[in-house]
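1. have a look at this prediction, sequence included:
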Amino acid sequence: MSLNPANYSRISFPLFGIEIDPIRYFTIGPLTIHMYGLVIAFGLLLAGVYCSRRSKRAGLTEDDILDGILWITPFAVICARVYYCVFSWSEYAADPISVLYIWNGGLAIYGAVMGAFLGVAVYCRVKKCSLPALLDLVVMGFLIGQFVGRWGNFFNREAFGAPTQAFSRMGLFNTVTGQWEFYHPTFLYESLWNFTGFLILHFLYPRRAYDGQIALGYCAWYGLGRAIIEGLRMDSLYWGSFRVSQVLGAVGCVAAVAALTVLHFRPHDRERLAERVCAKAQAEKEEPKE
């Protein structure tokens, strides 16, 4: 394995007295391993393990979850690319075929989330399982993948915010000027926000009143965080004068909170949760026949 010194870029966090030189990629023989891809893959692995271990909550088996990942991942990647290219078309207009050059970067997390939701819907249609119940489980995987995956932006020195001298600032060393420049580490803000959301929903999961409640909680939590944090970023995708992800985050949050509020005042029978229905059906199958 070899490391290319040219890929070292100094990054500091003055609040913690940290200064490091993260690399963007390394090579193993003819292979070039990008840290961004490695981090994303690790996040996907953790999300898969978490969801597999809790497959019964959606009335499924571990094999069902692994099959689902194979279904959902292509939808997520394709939609993440389409979302980015649609709102960054000026980068590809002169050479449209470059839209296919996904290895050059250009993925949008909101596109991935929407693609994953679409993949889950298709999978549930094929498997004839409960969409709300599976979404409750899948969004937990989203949060894991998102709070881990944001660190891929750290290695790429991207997804940071406007210049600031706030206590939370991140320093990037400018090799041209030889000076430190300080910015909002928005990738870190979002990673911590998603981690907090994961912890909250993880402990609320067993107490849910109906299938789909956790998925709505995710939409509300993630949407709120994205609407706030996106306003600090310098690399937002725009539709006219609007930051696309900020608008989607705000709309998603308001819609989810409205749905949660309405459903809160409706009666729910927890025995109708997919988890309990499937457990009851399984128990009846295993009962000895007289």
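-> On my side now, so go ahead. All of these numbers come straight from a predicted model, not from anything done at the bench.
2. make it CA atoms for all contacts and neighbour counts henceforth
-> OK.
3. and stretch 120-131, what's buried?
-> By neighbour count on 16 or more other C-alpha atoms under 10 Å, the buried set for stretch 120-131 is 120, 121, 122, 123, 124, 129, 130, 131.
4. another structure for you, compare them:
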Amino acid sequence: MLPASIPSPPQGVWYLGPFPVRAYALAIMAGIVIAVWMTSRRWVARGGEAETVLDISFWAVPFGIVGGRLYHVVSSPDAYFGPDGEPIRALYVWEGGLGIWGAIALGAVGAWIGVRRAGVRFSTFADAAAPG
């Protein structure tokens, strides 16, 4: 039996003039947009304001991206700090390398900061954010 999957696009990068647009970046952006949209719908259904979700996402998303990169760098240290490694390349996010566990962990920290600033309970917001 074959596992269900979505195949990778035949081309990983497209160019808009001099700017590369990578399939991986498009997938991440689509995931962020869908997550914010779903959370907003569920938050409003619980009596919250849609703007609150946007305010919180402005904290959660950047924290998640930084966390994903940090996790990748820490879990693949030889590429950056090994014998032939170049530490400056840890900052080269355009070369790829994000770890989902770091994104989830630091994204949750960012969401926690956002909910504190918005004056809502983290558990209530997390319930709206978690699908299902």
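-> Nice, thanks for sending it over. In this text, all values refer to a predicted model and were calculated from it rather than measured experimentally.
5. can you pull the TM-score for these?
-> Once superposed, the chains reach a TM-score of 0.84 (TM-score structural alignment, normalised by the length of the second structure), with 126 aligned residues with a C-alpha RMSD of 2.3 Å.
6. if we can go back for a sec, turn the buried residues of stretch 120-131 of the first structure into JSON lines, columns for secondary structure.
-> Output for these, formatted as JSON lines (DSSP: H, G, I helix; E, B strand; the rest coil):
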{"residue": "120", "secondary structure": "helix"}
{"residue": "121", "secondary structure": "helix"}
{"residue": "122", "secondary structure": "helix"}
{"residue": "123", "secondary structure": "helix"}
{"residue": "124", "secondary structure": "helix"}
{"residue": "129", "secondary structure": "coil"}
{"residue": "130", "secondary structure": "coil"}
{"residue": "131", "secondary structure": "helix"}
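7. need the contact list for the most centrally placed residue in the first structure.
-> In the first structure, the residue lying closest to the centroid (C-alpha atoms, centre = their mean) is residue 146, at 3.2 Å. Residue 146 of the first structure is in contact with 43, 191, 194, counting by C-alpha atoms under 8 Å, 6 or more residues apart in numbering.
8. from those residues, which land in helices?
-> Counting by DSSP state H, the part of the contacts of residue 146 of the first structure found in helices is 43, 191, 194.
9. could those be laid out in a markdown table, adding distance to residue 227 of the first structure and neighbour count?
-> Output for these, formatted as a markdown table (distance: C-alpha to C-alpha, whole Å; neighbours: other C-alpha atoms under 10 Å):
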| residue | distance to residue 227 of the first structure | neighbour count |
| --- | --- | --- |
| 43 | 23 | 24 |
| 191 | 14 | 20 |
| 194 | 13 | 26 |
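10. the longest helix in the second structure is where?
-> helix 50-75.
11. list the buried residues for that one?
-> Within helix 50-75 of the second structure, the residues scored as buried using 16+ other C-alpha under 10 Å are 50, 52-54, 56-57, 59-61, 63-73.
12. list the helices and strands that helix packs on?
-> helix 23-45, helix 100-118 (3 or more C-alpha pairs under 8 Å, 6 or more residues apart in numbering; DSSP states H and E).
13. residue 29 of the second structure versus residue 23 of the second structure, what's the distance?
-> Residue 23 of the second structure sits at a distance of 10 Å from residue 29 of the second structure (criterion: C-alpha to C-alpha, to the nearest Å).
14. comparing these two, which residue is more hemmed in?
-> When neighbours are counted by other C-alpha atoms under 10 Å, residue 23 of the second structure and residue 29 differ, and residue 23 comes out ahead with 16 against 12.
15. need the contact list for the corresponding residue of the second structure for residue 95 of the first structure.
-> With TM-score structural alignment as the criterion, the equivalent of residue 95 of the first structure in the second structure is residue 86. Neighbouring residues of residue 86 of the second structure by C-alpha under 8 Å, 6+ apart: 79, 80.
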